[in-house]
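Novice: All I have is the shape, not the residue letters:
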């Protein structure tokens, strides 16, 4: 299945970033890659930008770049640029950008989504929220269980 999304491998798992055109998918992907280069996050590398393919395999979701877009990312103000990229990754988190119904304290069922029959953790980002800060918090902190 092809999605209008970006994906970045962070450590052993990829973050799949979904959102409408202009919502900041590429910007968030590039911010994560930069954070990996500075050591703020573990290893981070582009999987795909703008369009990616996802498929279920052995109970997990794989993400790959869309053919001709492999290694390419849009950087606002610079245009389309080439970066080192990974050919495939396991998805560990789905981020939905500019979600109108994103809640301040979301219920547990809002923190899960399903793609290709695979249930995955989900982070819904409200239009006025800081997606980079929210994603850093999600990746670097643990749920309190409350």
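Specialist: Okay, I see it. The structure presented is a predicted model; accordingly, all values stated were derived computationally and were not measured.
Novice: Please count neighbours and contacts with C-alpha atoms only from this point.
Specialist: OK.
Novice: As a check, name the ranges of all helices in this protein.
Specialist: Applying DSSP state H to the chain gives helices spanning 25-38, 131-140.
Novice: Buried residues of stretch 99-117, list them for me.
Specialist: 99, 102, 113 (16 or more other Cα atoms under 10 Å).
Novice: take the one below as the second:
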């Protein structure tokens, strides 16, 4: 890890053309939601790959926040209570959105608008909150983050429903 990198406890994936960073306390369901997103994106025919699970190294390249995985855990994701599995992974990817995984949907039923997640002194990412029990996480993300609504695999809903 270089001085210009920040080590984040989280899980990072690519779904379609977007890098997603899942954050939250240990045991909150970050890996499970990320794995569900990977599977859902694949079923829709979109590209999906793990960047890193448990530890995500983030650096700044020009105006982008870029994630990579520590070498020792490349391609591995923990499915809590079941084991550690190997999945398709990419060595690095630009991050576009942070997802705060929450355990109860009653936590701040209406969170503040335009939240962001600070990555040390490197910058920040837009933040949305996602309940760890949601059945269709990519559709939720598309609904919660308007820039994703027209992109596969996030465009699972008819856009007119959202207006």
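Specialist: Perfect, I can see it now. Just so it is clear, the model here is predicted, and its values are computed rather than measured.
Novice: Just the TM-score for the two chains, thanks.
Specialist: Remark: TM-score between the superposed chains equals 0.81 [TM-score structural alignment, normalised by the length of the first structure]; 141 aligned residues with a Cα RMSD of 2.7 Å.
Novice: coming back round to it: dump the helices of the first structure to JSON lines, plus mean neighbour count.
Specialist: Output for the helices of the first structure, formatted as JSON lines (neighbours: other Cα atoms under 10 Å):
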{"stretch": "helix 25-38", "mean neighbour count": "20"}
{"stretch": "helix 131-140", "mean neighbour count": "14"}
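Novice: Which among the ones you listed is found nearest to residue 54 of the first structure?
Specialist: helix 25-38 (16.5 Å; Cα to Cα).
Novice: Aligned to residue 104 of the first structure, what sits in the second structure?
Specialist: In the second structure, residue 104 of the first structure lines up with residue 109, judged by TM-score structural alignment.
Novice: Residue 27 of the first structure now?
Specialist: Checking TM-score structural alignment: residue 27 of the first structure goes with residue 32.
Novice: circling back to that earlier point, and the helices of the first structure: which comes nearest residue 60 of the first structure?
Specialist: When those are compared (using Cα to Cα), the closest one is helix 131-140, at 19.3 Å.
Novice: Which strands or helices does the closest one pack on?
Specialist: helix 25-38 (3 or more Cα pairs under 8 Å, 6 or more residues apart in numbering; DSSP states H and E).
Novice: what's the helix it packs on packed up against?
Specialist: strand 5-10, strand 13-18, strand 44-48, strand 72-75, helix 131-140.
Novice: Rebuild those as a markdown table, extending it with distance to residue 117 of the first structure.
Specialist: Shown next, in a markdown table, are these (distance: least, Cα to Cα, whole Å):
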| stretch | distance to residue 117 of the first structure |
| --- | --- |
| strand 5-10 | 18 |
| strand 13-18 | 16 |
| strand 44-48 | 21 |
| strand 72-75 | 28 |
| helix 131-140 | 23 |
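Novice: Which one of these lies nearest to residue 94 of the first structure?
Specialist: strand 13-18 (4.8 Å).
Novice: Since that was my last question, I'll sign off now.
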